[in-house]
Structure formats: structure tokens, C-alpha cells
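Q: Structure for this input, please:
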Amino acid sequence: MNVEQQEITEFFQKHAPLNTLNEAQLQLVLGNLEISYFKAGSPILNFDEPSNYWFVIRSGAVEVFRRDGQLYNRLCEGGYFGEFGLLRGKKVRFPAKALEDTLCYMIPAPVFTSLFEQCEAFADYVEIEDHTRLKQAVSRSHQNNVLFTANIDQLLTAAPLCLPATTSVQDAALQMGQGSHTALLVQDESNALIGIVTDQDFRDRVVAKGLPYSTPLGQIMTPSPQTVKHNQLVFEAMMLMLRHNMQHLPVLKNGEALGVVSQSDLVKYQSRNSLFLVNSIFNAGSVEELAALKKDVQDAFVRMVQEDANSRMVGSAMAAIGRSFKQKLLELAVQQFGQPPVPCCFLALGSMAREEQLIVTDQDNALVLADTYKAELHGEYFEKLANFVCDGLNACGYDYCTGKIMASNPQWRMPLAAWKQTFTDWIENPSPEGLLNSNVFFDLDGVWGETAFANQLNQLIRSKGASSYRFLSSMARNALLRTPPLGFFKDFVMETDGSQTKTINMKRRGTAPLADLIRVHALSVGSLSRNSFARLADIEKAGILVKGQVANIRDSMELISMVRIRHQALSVDAGKAPDNNVDPKQLSDFERKNLKDAFQILSDAQTFLKFRYQSSRGQ
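A: Okay, the predicted model is just below:
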């Protein structure tokens, strides 16, 4: 076996279903394999032309389309396509083109057919995947979803390459090549993880800068990298990589490095669109390029729903995408206006901070400035930066907030000390306006800049909120203003005004009041969590609700959220403007019954909230 075949064999061993082949089948592939290069934007497969090859992506990215031209899938390294035509009449059914400069291994149709007929594992993998993609509707319950049941260590296939910081980049590169590693971990004398170096770091930080090959790893590594524990869920790792736009993530067990998962590992377990979309956002060079991704955001949302992702998965992924837009716009703003004259932190508020964002959303954000801020010296800069970001978000599909809770509003650009005083006043002297603002601002997340400012504000909310019974009582009363849409006989009460009569606003009458009451309980127990499901876990741990009530609220939140999410996805898929208004007549009898049960749980939870935080009670 020559060097090239050895390299191809090692690649096959990393990717299913090629890693299911025995030696004879592998040799059959190697003896007939063709390799082709496709320039970015060039067609690879055209609809209805003869289907002669099965394609495996060695490097680059490929877009696959339906026959009507709508985007169907995006694939990266290790992805494959072309099986539909080979299995159905030898005609191309799904056209494909190169999204980036792409190198493909091409396996001739007779070889593919032979593998399909002789290798059961190969056939099962391809056939099941084919069926799933064509139907786009495989029913998977929360318990059966691999993202929520598989631990991240199940994705590890090899021990990590661990080297001391003093290792030269040349020696490190040689060892990475010998073991086919795309990343290595840097350890100190006690074998503790202190950094990570990827193949991209060698290109960007060594070759591009002309550093000598004797340069130690300590000078080019990313220090203190994000990590996951071996028993964390695949879902948690995926969200971490989406949030930080990471390509590699170290996995630890008892503080020791167990392995490294890559984005290509995770891409097999989740909608490829979300991961590709975040990359596309950070690769954009202008607001116009970012705005052009609006359709991709909708496609990613619809695809997740079609793949039976649950509400937490959808909300987290959409929030990660929205956060990425903000971060990229802030990068572009700095390129245009220069570095901030004083430290600052851009805040995401509301559903994005709670990681419960959907496709129908506006922008809620604010700007925290260092206490050294002087309006006469620095005001013009931050006004330009805030306007640039808010205008950019609007162009990207995140509508201006009708209540003007945006950093472009001077009211929501102030120094850290002023924010602390404002929050303290809302808690110690609750007013109608302050309570409304608390519902938005008390779900906050620092997405750019000095995120320690956001941490300080969250700590203040936690400490003062939990100790102020008057504030909690006021927040509880405020949380009761939006009631579930149930009549005396548990019939649905429809909207009666506006253009959406005979519908139910699933946000205003469902998810919003649930999020409100969960927030009150979370504040009372000092929870630092922002996501409603995470807050429910803290509430359950505190034991303030009767047994079984947390589980009921959790199920109610999930069901109402999914009815809302599916309604929006169906609207997008049908080319309609998505909204939150659902016509119960469009639901099945089963869905209507369960929805009524979910709203009843919300009603009962509001009754308990009213009792627990009565204003007449003492602390």
C-alpha cells in the first residue's frame, strides 16, 4: 500500500459507513477510487443526469438541493451524497454544488452497488440515512434523542495527543501527522490541561507569521480552553461549540484529558445547518453578507423541527445563532470605528439570554460601560457602535424592539455602577415600569467584551432579589397578568381583537407566563440559571414546590413550546410569515387535549404562585 492509499485508508477509518468495510472491500474501493476537485460555486451533480458515482467529501463543503432548487442539506468533511440516485433508477435526484473549494473521493456506481449488496453494516447505514432524509419525519421522543441520552465520551475514538508547552512546533507537527490528529493538548508538569493547539493554529500562528520551527507550543496555544466532562451530554458539547464557534473541544475525566471531539464528530448528531451557519456568520465580511444569511437561519430552524429536535435544542441553537450575529456585528463595528475607548459589555436580554429564542423574535439588548466612561469623551463612539449593531441586527431579521429596549437607546447605555443602581432601585422600590423592565433585563447574558460586568449584574440580581419579599410579591402579581386561554369548561378562549381572531397566541398566553412564573421561583431560591428548564432544576432542588409540580410545569413548557415551534416551522416551509398565533382547529384531537392539559397546569401553577407570594405575608 503506497503513502496515498494509506492516507485514504486512515481517512475512511474515521468516517462511517466506510469504517464498516472489511479488508477485501476496502481494497475494492482503493483500486477503483477516483479523486476530483470542485471549485467553490461549481456544480457537482445536476438533476436527472446519469448517476455514476457515490461521493465522499475529503475536504471542503457541499450543498445538496431539492429538485425545485430549495436547499436540502449541507455537508462537510466525511459527509457523503449521491446515494439517492444510485439506489433509485441511476438518475440524480438531488443536485449538489460545492459551497467551498472541495475535494471528493468518487466511488463508481458498480463498486457502490457491490458494497451495498455485500456489506450489511454499510447497507444499513446508507439505507437508514437515505430513508430518514427523504421522509424528514422520523419520530424520536425526548428519551430516544441521542443528543439527550448519549454522553460525549461515546464520540471519542482515540486517545488525545498531549505534549508539554516546551515542545517545538516542528516536533508537535510531526507527531500530529503520525497520529492523524487535528488538534493536540498542552499540559504542564502535573499533566494538567493548560492549552490547545489545532492544525489551523499551525497555519495562522506559525506559518502565516513566519515563526521559526523551534517556537515552543506555549507561545501559539490557546490557553485555558473550554472543556466538557466525559459524562456530559452530546447536546451540551454541541451548544458549547456553537456558542464559542469552536472546532475542537477537550473532554476531561476527573480532571485528566480523555480525548478531543471535533465539529465533524458533532455534526453527525445534529442538524448540520446550525453548525455551518455559525461558521458562515463569522466568515462574513459585511452587514450585507450577514443579511444574506436570513434564509439560512429559517432553513436551520425548519430542519431542526423536521428532525424532531425538542424545544430546548431549538431554543439553544437559535440563541447561539443570534448571539453569533451580535458578536460578528460588533467585530465589524470595531473594524470601522476602532477599539472601544473604555471597556464595555454588550448584553443579550430576554429569550436570547434564556436560550429560548425562536424564528419570530425582535432584538432586546443593552450596553454596560466601565465606570471610567465620560459622556463628553466617549458618548459619540458608543452611540455609533450601538446604532451600527442594532441596525445590522434589524437587517439580519432581528426586528427593532417596539419598546426600544436596545443599546441604540441612550437609556440602556450606561456605566456599570449606574446599572447596579438601576437594578437595585427596581428591586427595592418596585413600580409597574420597573417590574416590566425586570422581566426583560433580569434575563441577561454578556455576549461580547467585558463579560465580567454581566456576571456582576447577575450576582446582584440573585442576592438582592432573593432577599426582597416585596419585590418577589410584586413580580408574582405581574406574572399573573397573562393567563392561559381556558374558559370555565376548559374550552379554549380565542383572541378577540386584531387580525388574528379565533387563534391562540402561544407566546403571550403560554410560554411567556410560564417563563414569568418560573423566573419568580428562580429568583426566590437564588438560582443563577437563565434557561427556564435549568431554572426548574434549581427550583426542584430547593424543594419549594409540591412533589411532581416541577415535572408538570416542565412538561407543560415543552408541549406549549413545541406547538408554537411547529406552527412557525410550518409557516416558514409554506412560504408564509411565521407568527405565534395557532388555530386550535388546525391541531389534531390528541394535540388539543394535551394542550388543554398543559394550559391547566399553567393555571394551577399561577394559583400556587399567587398563594406563595401573597403581599400580606411576611418573610
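
Q: alpha carbons only for contacts and neighbour counts from here, please
A: OK.

Q: list the buried ones in the longest helix seen in the chain?
A: For the chain, the helix that runs over the most residues, judged by DSSP state H, is helix 311-337. Under the neighbour-count criterion of 16 or more other C-alpha atoms under 10 Å, helix 311-337 has 311-333 buried.

Q: residues touching the most centrally placed residue in the chain, list them.
A: In the chain, the centroid-proximal residue (C-alpha atoms, centre = their mean) is Ala317; its distance is 2.4 Å. Under the criterion of C-alpha atoms under 8 Å, 6 or more residues apart in numbering, the contact list for Ala317 reads Met239, Leu242, Ser274, Glu355.

Q: Mind picking the two most distant members of the residues you listed?
A: Within these, Ser274 and Glu355 form the most distant pair, 14.4 Å apart (C-alpha to C-alpha).

Q: which residues in the stretch 51-200 of the chain form helices?
A: Applying DSSP state H, counting those that start in this stretch to the stretch 51-200 of the chain gives helices spanning 83-87, 109-118, 120-135, 146-149, 169-179, 199-201.

Q: to compare against the first, here's another:
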Amino acid sequence: MPLSDDLTRFLASVHPYDGLPEGDLAELAAGCSVVDVAAGERFFSLGDTIQFLYLLVAGEVDVRDEQDAPLSLLGPRNSFGERAILRNERASRSATALSAVTAIRIPAGVLLHLIAEHHGVAKFFDRTGRTGGTQGRARDLASLPVAELMTRDPVTCTPDATIRDAATLMQERGISSICIAQDGRFHGIATLRDLNGKVIVGGRDPMGPISGIMTQTPLTLGPKALVTDVLHLMVERGIGHVPITENAALVGIVTQTDLTRAQAMTSADLVGRVAKADDAPQMARATAEIPQLLVQLISSGSRHEVVTRLITDIADTATRRLLTLAEADLGPPPVPYLWLACGSQGRQEQTGVSDQDNCLILSDDMTEADMPYFEALARFVCDGLNTIGYVYCPGDMMATNPRWRQPLATWRSYFTGWIAKPNPEAQMLASVMFDLRPIGGDATLFDGLQQDVLKAASANSIFVAHMVSNSLKHNPPLGLLRGLATIRAGEHRNRLDMKHNGVVPITDLGRIYALQGQLTGVNTRARLEAAIETGVLSPSGGADLLDAYDLIATMRLEDQATQIKAGDAPDNYLDPATLSDFERSHLRDAFVVVKTMQSAAGSGKGALS
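A: Presented below is the predicted three-dimensional model:
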């Protein structure tokens, strides 16, 4: 058939195979076969052993779950079958040709070999959350591609710029070298060593051209080189700056300072600096580096729940340090208190975009005379958090609001009232407060409160029903035929909201499962795992939801890292046009899984259906 003559070229046009070396691509093509399947025929059914990954060339395939509910409608350049192969299990879904289909069959052994031998392929399939392997193993700094570490758009000047102008620019920017480029071509580099040796000591005229003292055709590397290549080059040649070029054009630079900063940039380093800070502005200098930490963690292959946990640890430390500074300023507290976080900090799921959500539980021994102290304490801490980057909560869910700064007995009455009369506000507030986590102060004030509330709430079927209904207000972005539905208008038009339509629906489901099972964990992934272990959530449904959550949360963080590397402030809006067909297909599958689990919860069948 025509495709067999051009199999290699077709594979080379599909990610991740487009990144394979020419020889490996040819070997892959030789190991594949092409199959034609008539409309109505099945590729595999539930319980089948899957021997191939199928890559669609033409036609459409209908994928359905265990309950025969439509899961995905796949078109050309999409793949299916990898789920069972990578899990080494029988098929938990079926795949049927809706029309005449032409597909490439990649044997399971060939796919597994590609994953084992090629990091790009392994990382790609890890993004679906299904390999359970390489994504959980952080790469060493030295094995990172230079493109993930280099300073992009380095400071440049033209060859005819004067030495004095170039030196002035270096001083203004606080840099130790300047690259010389013109008309898209890289000409050379001048460093402080050149200025000192050739101008100050050598007597060159500072009004002469920078081209007269620059190093022409310096040693360079490409963006696909590894950081270890930079290290070896610096050590062997005794240099401190390596320009990064591509097709003779300057695209970046790596300096010894970049390497030192990257090696020192750990969450522990930032936690240590925050913990020793004397005031909020000093903390802010440390927390300003959180975006770069996120980039490094994502680039090194850390899992999304590890990244968010490490980033949240910094916020926890900042909160405790501010509490300590507040007590030093205000004096010892008149009665015991407990500062708690809710929202993403409470769930240990903070990303590069986080506001603050917090509250205070006070000892029942407090009197009205004690309230000014805690008002001042709350203002000191919330103002400090805002200063260091955790902006004020738009909904005023903060300890500065008197409503959320109350004695323990009042907090118990809050929950009792919300459970007894689950109106819309009560549902919203209960959802937020079910994510409470102690941060600093007397933790005994929280002892028993969470368990008592969960027991009372789970026993009230009307409250549970209302909470389930409230949890379904955030819908995955699926349109007709279960395609991706982007935002239609406004600043984020044609993008997906990976927070409110991505992770939030899963966070809401996790909270419902915790309520039904009286599970005390507040982290979303931990809640899902506990729901599976305790039987609240079926093994197959739970595995699907965990896969969906891992994919959505990972893609959200990776997109934020991409924005940061481009010099933009991170947000939660993903342009699906930046994804490959394969990635869009699996992202759509993930959203369908979430929608299916929402439907099961909303139908009253329960999490086990």
C-alpha cells in the first residue's frame, strides 16, 4: 500500500518519534507494520492482551471504558493501546473503527525499547502518567540540556560599538561579559578580563571599537548540548562564559554564575534563607526565586506532587517566620492560638501562581481584650505574605477577616451550622475549610476538630448530596463530540483554564471522597490514593482518575515553566495549539475521565460505580 513506501517519513512527522536519530527512526519503521481495519471492526476488547501501540494514519476510532461509555474519539496522528502495554495488564477499554481505518502497528516490545533507550520518548509517555517510571526520577543537573539552563537573549552590542559604551552597558546590567552580534550573526564575546588585560593594562583606546578586543569565533555550544558539556569546556579551557549558538545566531549564554546558581537553587536553600530572614523584604528576595526553582524542578523530571510540595514548604516556612517576627514585635500571645492554611497551601499544592488563604483558631480561654493582639498578629502576617508574593485572597479568606479569627468553640459552631443548613454559601465555605492544615502555633487546638467534623458531615446525607452538587460546578473543558473547548472570549481566548477547569474538578472530587470515607488527608493525590485503599473509590476508576490528575497537573506546571523561561509571568492558561496531536488526545482523554467520574458522583451511584 502507498504508506509502506513512506513509513519512515510519516513517523518522523509525529511526536515523539520526530526526535529520534535517523538510524533509530529507520529501525523503528522496519519494526512496524501497517494494517487496514474496516468500519465496525475492533482493534481490541476489554480483557484482551494488547500487543501493539496503534498510530492512526486515516479514519476514526471510538475508545470506550469498562461501562461502554465513550471515552475518546481519535483521528489521524493519534495513538492508543499504550496504557495496557506500559502497565503490563490486559485492556481495560475497547477500541473500535468508526470508519475505514489505516493504522501503523508498533509492537509492544519495540515501544518499551524506545522508552528505555530514548529520554525524549520516555518523558513523552510519562506525560500521560502511565509509565510510572522516569518521571519520578529527577535528572542530575549535568544531564540537563543547555537550553533549560542558559540565559536567553543575552546582552549584546554591535562590533562598531565603542569599548567604553560596551563597558558602560556591562556595568549597568551587572554582567561580566557582553556578546557582539549584528544582523542575526554572532561575532564574538568580550569579558571583564578582556577589558582589564587589553584596555586598563594593555593601553587600548577605550573609544576604539569593541571588535578590537573581543574574542573572535569563541568556543560555543548548541542548545541541545548538555550542561556537562559546558562544565567540561569551562574546566578544560579555563573559561567562564560559553555562548550558545544555533545556525550561527546567538540564542543564549551560560556562565559560571548560572551553573553556581543552578547547583545552589534548591527548595532547602530557599527555605533556609526564608527561615533566617529578618523581615518580609528580605524574605521576598528569596521567594522571588521560586519561579526559577519551579523551572528547575520541572526540567529535572520531578513529579508534579513533589514540585508543589516543595514550593508549598517555602510558604509554610515564610508563614512560621512571620509569626515569630510578629510575636517578637507584639510580645507573647495572651492565649494559645493556631494559624492554619486552606486552599492550595492547605493542600500542599502551590504552583508558580498562588494567593493566600488562612485563618486563626484561638483558645476558648480568650477574652475580648485579647482580640486586638490577634488582629495585629493577623495583619502583620498577611501583610508580610503579600509583600513576599502571596497576594491577598480576593475572597477575603484570611485571618485579617474577623470572621476567620475566632475561638475554637466558634469554629465548631461554624461547621455545625454549615452541615445542618447546607445553603450555597455554606457549601462553598465548607469546601474551603475542609482543606485546613495547621502551620504554626498550638496544634492541639486542631486535635479532634477535623475528625468530629468529618464524622458529622458524612452522616448527614443531605449535606453530602449538596456537597456533591457543589463539586460539579467546575466542568472539564469538553465540547461537542468531547473535543477540547477553549475559552471563547476575553484576555485568555482560545486557551484552556488548567486550574478551574483542569485540576479544580479533581480537587473537588477528592474532597468528596474524603468526606464520604472520613479521610483526614487534605492533599488531592493523597485523598485519591486513600479513597482507593479504603474502598471509597474503585481500583479501576481510581487508577483512571489518578492518571488523569497526573497528566493535567503536570501539563499545567510544564506550561508555567515554559512561560517563566520565556520571561513571562506564569498563569494557568494553556494554548492547546502548542501541544502535539498525541498530547491533545491524551489531555482530552484525561478530561473525559474526570467528566465520567463527575457523572458517577452526580448520579448518586457513588464513587464505586
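
Q: Overlay the chains and give the TM-score.
A: Counting by TM-score structural alignment, normalised by the length of the second structure, the TM-score of this superposition works out to 0.58. Behind it: 374 aligned residues with a C-alpha RMSD of 2.9 Å.

Q: returning to that earlier point: Ala476 of the first structure is nearest to which of the helices of the stretch 51-200 of the first structure?
A: Distances from Ala476 of the first structure to each of the helices of the stretch 51-200 of the first structure were compared by C-alpha to C-alpha, and the smallest falls on helix 146-149, at 32.2 Å.

Q: packing partners for that closest one?
A: Identification of packing neighbours for helix 146-149 of the first structure by 3 or more C-alpha pairs under 8 Å, 6 or more residues apart in numbering; DSSP states H and E yields helix 234-244.

Q: What residues in the second structure pair up with the helix it packs on?
A: Per the alignment by TM-score structural alignment, helix 234-244 of the first structure matches no residues in the second structure.

Q: Okay, buried residues for that helix please.
A: Under the neighbour-count criterion of 16+ other C-alpha under 10 Å, helix 234-244 of the first structure has Val234, Phe235, Glu236, Ala237, Met238, Met239, Leu240, Met241, Leu242, Arg243 buried.

Q: ok, the residue nearest to the centre of the first structure to Leu240 of the first structure distance?
A: From Ala317 of the first structure across to Leu240 of the first structure, the span is 10 Å (C-alpha to C-alpha, to the nearest Å).

Q: can you check Trp54 of the first structure too?
A: From Trp54 of the first structure over to Leu240 of the first structure (counting by C-alpha to C-alpha), the distance is 33 Å.

Q: Kindly report the same for Gln187 of the first structure.
A: In this structure, Gln187 of the first structure and Leu240 of the first structure are separated by 22 Å, where distance is defined by C-alpha to C-alpha.

Q: just to revisit the earlier point, among the helices of the stretch 51-200 of the first structure, show me which one is buried the most.
A: Among the helices of the stretch 51-200 of the first structure, the stretch with the highest mean neighbour count (mean count of other C-alpha atoms under 10 Å) is helix 83-87, at a mean of 21.

Q: got a list of contacts for that helix?
A: Defining contact as C-alpha under 8 Å, 6+ apart, one finds that helix 83-87 of the first structure is touched by Ser51, Asn52, Tyr53, Trp54, Lys91, Val92, Arg93, Phe94, Ala109, Thr113, Val126, Asp130.

Q: Grab the nearest non-local neighbour of Ile512 of the second structure.
A: Using C-alpha to C-alpha, 6 or more residues apart in numbering and skipping residues adjacent in sequence, the residue nearest Ile512 of the second structure is Val468, 6.5 Å away.

Q: And Gln256 of the second structure, how close does it get to Glu375 of the second structure?
A: Taken as C-alpha to C-alpha, the span from Gln256 of the second structure to Glu375 of the second structure is 47 Å.

Q: Now do the same contact list for whatever residue of the second structure lines up with Phe388 of the first structure.
A: In the second structure, the residue paired with Phe388 of the first structure according to TM-score structural alignment is Phe380. The contact partners of Phe380 of the second structure, taken as C-alpha under 8 Å, 6+ apart, are Leu322, Ala326.

Q: isn't there a strand covering Phe380 of the second structure?
A: No. Under DSSP: H, G, I helix; E, B strand; the rest coil, Phe380 of the second structure falls outside any strand and is assigned helix.

Q: Next one: it from Glu327 of the second structure, what distance?
A: Using C-alpha to C-alpha, which is the criterion applied here, Phe380 of the second structure is 10 Å from Glu327 of the second structure.

Q: Then Thr400 of the second structure?
A: 16 Å.

Q: do His187 of the second structure as well
A: Shown here: His187 of the second structure relative to Glu327 of the second structure, a distance of 58 Å by C-alpha to C-alpha.

Q: do Ala166 of the second structure as well
A: The separation that Ala166 of the second structure has from Glu327 of the second structure, given C-alpha to C-alpha, amounts to 50 Å.

Q: now swap in Cys382 of the second structure and tell me
A: Computed as C-alpha to C-alpha, the Cys382 of the second structure to Glu327 of the second structure distance reads 14 Å.

Q: between those two, what contacts are shared?
A: Taking C-alpha under 8 Å, 6+ apart as the contact rule, Cys382 of the second structure and Glu327 touch no residue in common.

Q: what angle sits between whatever helix or strand Gly384 of the second structure lives in and helix 304-330?
A: The secondary structure element spanning Gly384 of the second structure is helix 371-387 (assigned by DSSP states H and E). Counting by axes from the mean of the first three to the mean of the last three C-alpha atoms, to 10 degrees, helix 371-387 of the second structure points 130 degrees away from the direction of helix 304-330.
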